[in-house]
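Visitor: okay, sequence plus prediction incoming.
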Amino acid sequence: MVVLKSLTIACLATPIPNASALLAFPGAEGFGQNAVGGRTGSVYHVIGDSGEGSFRDAASKSNRIVVFDVGGTVKITERVVVSKNIYIAGQTAPGNGITIYGNGLSFSNANDAIVRYIRFRMGKGGDSGKDHVSATWGRDETFSINGAVHNVTVQNTIIGQGLQTHSCGGLMQSDFGISLFRNLYIDNKTRNPKVKGMNDFQNNVVYNWGGGGAYIAGDSDGQSYANIINNYFISGPSTSVSAFTRGNANFHGYVSENYYDSNKDGTLNGSPLCVQTSCYSDMDIQKTQFDYPGPERLMAAPDALTYVLSNVGANFPGRDEIDKGLVAEVQSFGKKGELISAENAGSLDNSKGNVATDTDGDGIPDVYEDAHGLNSRDASDAMKISSSGYANIEVYLNSLVPSS
């Protein structure tokens, strides 16, 4: 399951983005921090499940900022293919937020995509055998990124409860940069994640992996170069193998202060892994950190755990019951958690909520426009670029949620 708080995908000409360029949103970090999203396009309102005004239709065209006039759960029956230069602004959904349920999504060609505060939950009825970005209950890889993709960041995101019999967090494999910061991998039998290529894995939490393993270090003849820094691994009821598996001399890892709590005693009492190949499944331990665009503020692993449990997932305006349950599992520190083979669809939120008045339909409520010198009867001002470099609607979207 992947619950996206912030996913940015920036397929840029250079392998490492220019830090001086405009951030995708305040708090965006890592390889994908400069994704443009729909800044030069138009606003699209999601109002229902199908046809014009549907999420599927919203994602089908490039250069859009997608806002939601409906909350609760939107059901999809076929895979949604996301176009490039899209900003999916889940923080605009009324009520307790938005969930996309069923099948899955493909971001294969979604250059410069930004996705925030949205829950993608697949389920048993989805297609198997394909890599996909989805939310809860993926049937194959729950959240995978692979191929010739450049400059991707996944931050503050829940990736968990992949459905048996192929319960996987997912593959993270690219030779052109994937950043994984402050995410929670939970209740996946294996691949939490499986990493190949250029990867930066910092301040993440991995809980209750199964016999397939937690962090899988390459397991191939290809060369990999990864930072693995200040993460916290916690065994749960399903855990039967160590945190790191299947490494070899082709996987070159810089490792530092990764904590492991393996005793399942209900108390957080982990300690740092030794900095030796024996603790990291025979990977090639590096003495120097790879020069990747890391997080703005690196936390010690115990502090990262506290932060992740408080902030991870689509938590604006509040977590749904599924995410609350997953966080509670981690807080049991080894006592709770399970691998599942089917979802509990009855736990999905079906409350639609009430959307704020938006007279000109530009995606910015009247009350905000009136308070900030915009014209609530002129739709054209939403996409005008402000002095900050963001479009006016992006300034509004950024104001809804804290900087990540």
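Guide: Done, it's in.

Visitor: contacts and neighbour counts: CA atoms only from here.
Guide: OK.

Visitor: Val206 - that's part of a strand, no?
Guide: Yes: checked against DSSP: H, G, I helix; E, B strand; the rest coil, Val206 lies within a strand.

Visitor: tell me where the stretch 201-350 of the chain has helices.
Guide: Ranges of helices within the stretch 201-350 of the chain are 301-311, 321-331, based on DSSP state H, counting those that start in this stretch.

Visitor: and the ones you listed, which is most packed in?
Guide: Most buried of the helices of the stretch 201-350 of the chain, by mean neighbour count (mean count of other C-alpha atoms under 10 Å): helix 301-311, with a mean of 19.

Visitor: rewinding a little: now tabulate the helices of the stretch 201-350 of the chain in a markdown table and tack on distance to Val152.
Guide: Shown next, in a markdown table, are the helices of the stretch 201-350 of the chain (distance: least, C-alpha to C-alpha, whole Å):
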| stretch | distance to Val152 |
| --- | --- |
| helix 301-311 | 20 |
| helix 321-331 | 24 |
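
Visitor: which one of those helices lies closest to His372?
Guide: Checking the helices of the stretch 201-350 of the chain against His372 by C-alpha to C-alpha gives helix 301-311 as the closest, at 28.5 Å.

Visitor: please name every helix or strand in contact with the closest one.
Guide: strand 205-207, strand 232-234 (3 or more C-alpha pairs under 8 Å, 6 or more residues apart in numbering; DSSP states H and E).

Visitor: so which elements touch the last one?
Guide: Spelled out, it's strand 232-234. strand 205-207, strand 259-261, helix 301-311.

Visitor: any chance of those in a markdown table, plus distance to Thr239?
Guide: Shown next, in a markdown table, are those (distance: least, C-alpha to C-alpha, whole Å):
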| stretch | distance to Thr239 |
| --- | --- |
| strand 205-207 | 9 |
| strand 259-261 | 11 |
| helix 301-311 | 19 |
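
Visitor: and of the helices of the stretch 201-350 of the chain, who's closest to Pro402?
Guide: Nearest of the helices of the stretch 201-350 of the chain (C-alpha to C-alpha): helix 301-311, 10.3 Å.

Visitor: run through who's touching that closest one.
Guide: Contacts with helix 301-311, where a contact means C-alpha atoms under 8 Å, 6 or more residues apart in numbering, come from 156, 182-184, 203-205, 230-232, 257-259, 327.

Visitor: here comes the other one, which I'd like you to weigh against the first:
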Amino acid sequence: MIRTLLVSSAASVICASAETPAFPGAEGFGANARGGRGGDVYVVTNLESSGPGSFYQGVTSIPSSGRTIVFAVSGEIHLAGGIKTRIAGSKLTIAGQTAPGDGILLRDGTLRLSGSDIVIRHLRFRHGKEGSGGDCIDLDSNCENAILDHVSMAFGTDENISSFKRPPENLTLQWSLNAWGLESHSCGGLWDQNHATCHHSLWAHNHTRNPKARPGGLLEWTNNILFDWDIGFIMGDSDSPADWKANVIGNYFICPPGNIRKTPLEKPHLSQNGKPNFSVYVSNNLHDMDGDRRLNGIDRGWDIVGGTPFVEDKDPKGNYVRLEKPVSGSSSLAIDDPLTAYKKVVSQGGALRLDASFNGSLHDEVDIRLIEDVTELKRNHISSEKDLKGVGNSGFGTFSKAKGLPDGDEDGMPDVWEAALHWNPKSKDHNEEIRGASFFPEGTPAGYTALEEYLHFKSVPHLFIAQGAVTRPEIDLSRYTTGFSNTAKFTLSNITGGTAIQGGEGGKLVRFTAGKTAGRGGFLFTVTDADGSKWTQQFAICVTGS
């Protein structure tokens, strides 16, 4: 059935708030990282390892006012000489979602975060066997307030993401992929953080340290997928006289045939004083360990935890503490049931290409292979990126070069965008505060800038269309919901800037006809499948002039 849906007059308005998150959708302990808000704009114009216009120069020359890095090119960048590229400055946003075409791959080295208030989105970090030994991303003791959103990490020769020295404070890793730490070490990450959140992320094909958790304050481990591990979530594994705590809620632990693991959480130890040093709260997690190649996990409660619980008057020799309620002081997280979280992560975990006019895939080759392994329950540990047979560019994935839309004033917002929204394409007005109607979701707090509205537009499914034009081909909403079943049904709401007609199986295809006025448009779309899983997302449309 085809239904015509009319323009809604509703507009998204921003509301007053005490704190402005890093971006709409930022959650967890790192949610309030300031990033480059209010600072300058640096445009990456080439793929060189260093020099003017390079990524390296952008991250190593941050002014005190802060910086937002945008990309006018796509392709792969070799991190300067294969060594650690260190971000010593603070107040930085790296907006990988602004890259055209295939997006950006950073390879052959480590990005080290030593500054504070860091926001990194939609980038791929792949170290590789031929690079110098090390991690994809490191956070050292000076890093406070950092959020990594929709990043893809793989091929670390030590860990994929680690922190060390004095524990960094306030980290969020969300909507990301951490996979294929290379054998023989093959580690997901050393997480010596104070307060940290990991949610809606996939950790897969890592031998161990998934993660190795030593949270000085609290680790929130929520709505993640752990897949094909040998040694899973490590609870300290040390006799340090510490008081580590974790909330483990709403996760899906999945074992492929040939690698069945009974205890996803393991290796608690007694401290030097003979007392447990790790306390954990466990709730509503699913564990699939029957090896039948079907996703059918069950809630095993405390049986997913290895070791012996400490009970003062019954078992004083227990090596971990069971908590009956979540650790207080948690951040505010929107928590899904484990199956819905699984579907969301499979659909949109990692760095994405969200422009509906892009004729390639939403994920790149490496991440497509990874997600196929998860959904088809395939065991697949590797020793080198070259072991991913059939993946281009010797296993790194192919990233073609492309140029972005013209931006004459180099303020990070293309001319066509500024003209459509009545900004001045000849003036660096990126730090003007947004007031009133915007692309931001309803109820978004005040404080965001014009540039941040554009970054939000680029971080959700989106499209540029000329006034009066019709989308050809039609928008395929199933592109953004691949984790949901083939019986999925789609509904639209809050349509602005034009009209929309739905068609195709379950209403997945949308023909949008733009109105006669340039400006903001779009709709919300909700997918619902036979399991009852449901997800509402924004589709943003910029209606341009001619």
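Guide: Yep, it's here. Fair warning: this is a prediction, and the values are worked out from it, not measured in the lab.

Visitor: touching, Gln97 of structure 2 and Leu105? I think so.
Guide: No: assessed by C-alpha atoms under 8 Å, Gln97 of structure 2 is found out of contact with Leu105, at 11.9 Å.

Visitor: return every residue with contacts to both of the two.
Guide: In terms of C-alpha under 8 Å, 6+ apart, Gln97 of structure 2 and Leu105 are both contacted by the residues Leu123.

Visitor: and Lys75 of structure 1, which of the helices of the stretch 201-350 of structure 1 is closest to it?
Guide: That would be helix 321-331 among the helices of the stretch 201-350 of structure 1, by C-alpha to C-alpha, at 16.8 Å.

Visitor: so where is the closest one in structure 2?
Guide: Matched against structure 2 by TM-score structural alignment, helix 321-331 of structure 1 falls on residues 365-375.

Visitor: got the angle for the longest strand seen in structure 1 vs helix 301-311?
Guide: Assignment by DSSP state E gives strand 171-181 as the longest strand of structure 1. Angle of strand 171-181 of structure 1 versus helix 301-311, following axes from the mean of the first three to the mean of the last three C-alpha atoms, to 10 degrees, is 90 degrees.

Visitor: now do the strands in the stretch 1-150 of structure 1.
Guide: 2-9, 42-46, 64-68, 72-75, 80-81, 86-89, 98-101, 105-106, 113-121, 145-146, 150-155 (DSSP state E, counting those that start in this stretch).

Visitor: of those, which is nearest Gln223 of structure 1?
Guide: strand 145-146 (14.6 Å).

Visitor: quick one: map Asn111 of structure 1 onto structure 2.
Guide: Match for Asn111 of structure 1 (TM-score structural alignment): Ser116.

Visitor: next: Phe290 of structure 1.
Guide: Looks like Phe290 of structure 1 aligns to Val327 there (TM-score structural alignment).

Visitor: please work out which residues of structure 2 line up with stretch 159-174 of structure 1.
Guide: With TM-score structural alignment applied, stretch 159-174 of structure 1 matches the range 178-193 in structure 2.

Visitor: list the buried residues of that stretch.
Guide: Within stretch 178-193 of structure 2, the residues scored as buried using 16 or more other C-alpha atoms under 10 Å are 178-183, 185-193.

Visitor: same check, this time on stretch 359-369 of structure 1
Guide: If you call a residue buried by 16+ other C-alpha under 10 Å, then stretch 359-369 of structure 1 has these buried ones: Asp360, Gly361, Asp362, Gly363, Ile364, Pro365, Asp366, Glu369.

Visitor: for the last one, give its distance to Ala379 of structure 1.
Guide: Look at Glu369 of structure 1 and Ala379 of structure 1: by C-alpha to C-alpha, to the nearest Å, they are 11 Å apart.

Visitor: enumerate every residue touching the alignment partner in structure 2 of Phe233 of structure 1.
Guide: For Phe233 of structure 1, the aligned position in structure 2 is Phe253, judged by TM-score structural alignment. For Phe253 of structure 2, the contacting residues are Ile225, Leu226, Phe227, Pro264, Asn285, Leu286, His287, Asp288, Gly297, by C-alpha under 8 Å, 6+ apart.

Visitor: ok, those in structure 1: which stay?
Guide: Retained in structure 1 (both residues aligned by TM-score structural alignment, their matches' C-alpha atoms under 8 Å) from the contacts of Phe253 of structure 2: Ile225, Leu226, Phe227, Pro264, Asn285, Leu286, His287, Asp288.

Visitor: so the first one sits against Gly250, correct?
Guide: Right, Ile225 of structure 2. No: Ile225 of structure 2 is beyond contact range of Gly250, at 9.5 Å (criterion: C-alpha under 8 Å).

Visitor: one step back: nearest to Lys130 of structure 1, out of the helices and strands packed on helix 301-311 of structure 1?
Guide: Between those, strand 205-207 lies closest to Lys130 of structure 1; by C-alpha to C-alpha that is 23.4 Å.

Visitor: Provide the aligned range in structure 2 for that closest one.
Guide: Under TM-score structural alignment, the match for strand 205-207 of structure 1 is residues 225-227.

Visitor: ok, stretch 254-263 of structure 1 next?
Guide: Per the alignment by TM-score structural alignment, stretch 254-263 of structure 1 matches residues 281-290 in structure 2.

Visitor: need the distance between the two termini of the matching stretch.
Guide: Start-to-end span of stretch 281-290 of structure 2 (C-alpha to C-alpha) is 25 Å.

Visitor: stretch 156-172 of structure 1: how far from the chain's middle?
Guide: Averaged C-alpha coordinates place stretch 156-172 of structure 1 at 12 Å from its chain's average position (C-alpha atoms, centre = their mean, to the nearest Å).

Visitor: quick one on the thing from earlier: Thr8 of structure 1 is nearest to which of the helices and strands packed on strand 232-234 of structure 1?
Guide: Minimum separation from Thr8 of structure 1 across those (C-alpha to C-alpha) falls at helix 301-311, 17.5 Å.

Visitor: many thanks, have a good one.
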